[in-house]
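# Task: produce atomic coordinates for the following.
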Amino acid sequence: MPEKEKLRIDKYLWAIRIFKTRTLAAEACKAGRVKLDGNNTKPSHEVKVGERYQIAKGPERKVILVSGLLENRVDAKKAVDYYEDITPVEQTTTFKSMFHAPVLKRDRGTGRPTKRDRRETDELKDTFFDKPEEEEH
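Below is the predicted model of the structure:
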């Protein structure tokens, strides 16, 4: 793919597959979810090799380092060559740990939960999300 000298941040984030559409990338920039050195960026900001961006996409937080400019969208295997994911390990693990919460489902057709069912559900949630208490000696 040919590299350009001038490239907008919204187009770059779309091309490296951080966002599904260029419109979503532009909206993220406008909403302040794409930052360069802690400062918000506009969708028209020109990307330069070596810049570091902080991107918030839902609960996920990423820090990427631009290693090349990519004008057109390519497959994911090639897109990885144009940026370096330098997200700290602590942020990566906290995002993944969110998916280890219990999934509480009721069988279809069982109707509304009774007061007893609700109490059991609340107790299960409370015990799961509480931190283990330290023993006092």
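# Going by C-alpha atoms from here, please, whenever you check contacts or count neighbours.
OK.
# Now do the contacts for residue 19.
13, 25 (CA atoms under 8 Å, 6 or more residues apart in numbering).
# and if we set it to 10 Å?
10-13, 25-26, 28, 57 (CA atoms under 10 Å, 6 or more residues apart in numbering).
# Can you say which of those residues are buried?
10-13, 25-26, 28 (16 or more other CA atoms under 10 Å).
# To compare with the earlier structure, here is another sequence to fold:
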Amino acid sequence: MNSAAPPDEVRLDKWLWAARFFKTRRLAVEAITGGKIQVNGQRAKPGHGIRAGTRLSIHKDTFAWDLEVLAVSNQRRPAGEAALLYREDESSVLRRQDLLRRRREAGPVDTTGERPTKRDRRQIQRFTSAD
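From the prediction side, this is the model:
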């Protein structure tokens, strides 16, 4: 087999890592086993084979992607090349953009109800004891 030829099928965890949805394959495996990734509407295992034309649903934190696999790769490439591995549904793009817009409008999170950390206490002491 020629090593330069692209593979027909690649493991799900490896594809998610190569497409830059997760920083490591271990994080991809944890998401898959946690039910955050669906392949053609079904839960899958990390070793499930992915081919071009496969539909994926990815949930990570509060974000969600619905996409179609266009190509497979078992090698992690730059982000520009990784984006060519899939096509995201228009509704998925709009949902994510709406979520980001609402987060920006909400502003910073208020953490005044929390106790100060050791670092915060030191800064308060420096500020109040300053001459």
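# picking that back up, quick check: the two most widely separated of the buried ones among the contacts of residue 19 of structure 1?
Maximum pairwise distance among those (CA to CA): 12.9 Å, between 12 and 28.
# Which neighbours do these two have in common?
The contact sets of residue 12 of structure 1 and residue 28 overlap at 19, 22, 43 (CA under 10 Å, 6+ apart).
# Please narrow those residues to those residing in helices.
residue 22 (DSSP state H).
# could the shared contacts of residue 12 and residue 28 of structure 1 go into CSV alongside distance to residue 106 of structure 1?
Below are those laid out as CSV (distance: CA to CA, whole Å):
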residue, distance to residue 106 of structure 1
19, 34
22, 39
43, 44
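# ok, back up a step: tell me which of the buried ones among the contacts of residue 19 of structure 1 is nearest to residue 48 of structure 1?
Out of those, the member with the shortest distance to residue 48 of structure 1 (by CA to CA) is residue 12, at 10.4 Å.
# Contact partners for that closest one?
So residue 12 of structure 1 contacts 18-19, 22, 25, 43, 46-47, 66, 68-73, 82-83 (CA under 10 Å, 6+ apart).
# which residues does residue 28 of structure 2 contact?
Shown in contact with residue 28 of structure 2 (CA under 10 Å, 6+ apart): 12-17, 20-22, 34, 36-37, 46.
# redo that, cut-off 7 Å
13, 16-17, 22 (CA atoms under 7 Å, 6 or more residues apart in numbering).
# Show me what it lines up with in structure 1.
Residue-level alignment of residue 28 of structure 2 against structure 1, with TM-score structural alignment as criterion, gives residue 25.
# separation between that match and residue 81 of structure 1?
20 Å (CA to CA, to the nearest Å).
# Check the gap between the most centrally placed residue in structure 2 and residue 69 of structure 2 for me.
Structure 2 has residue 21 as the residue nearest its centroid, 3.9 Å off, counting by CA atoms, centre = their mean. Distance, residue 21 of structure 2 to residue 69 of structure 2, using CA to CA: 13 Å.
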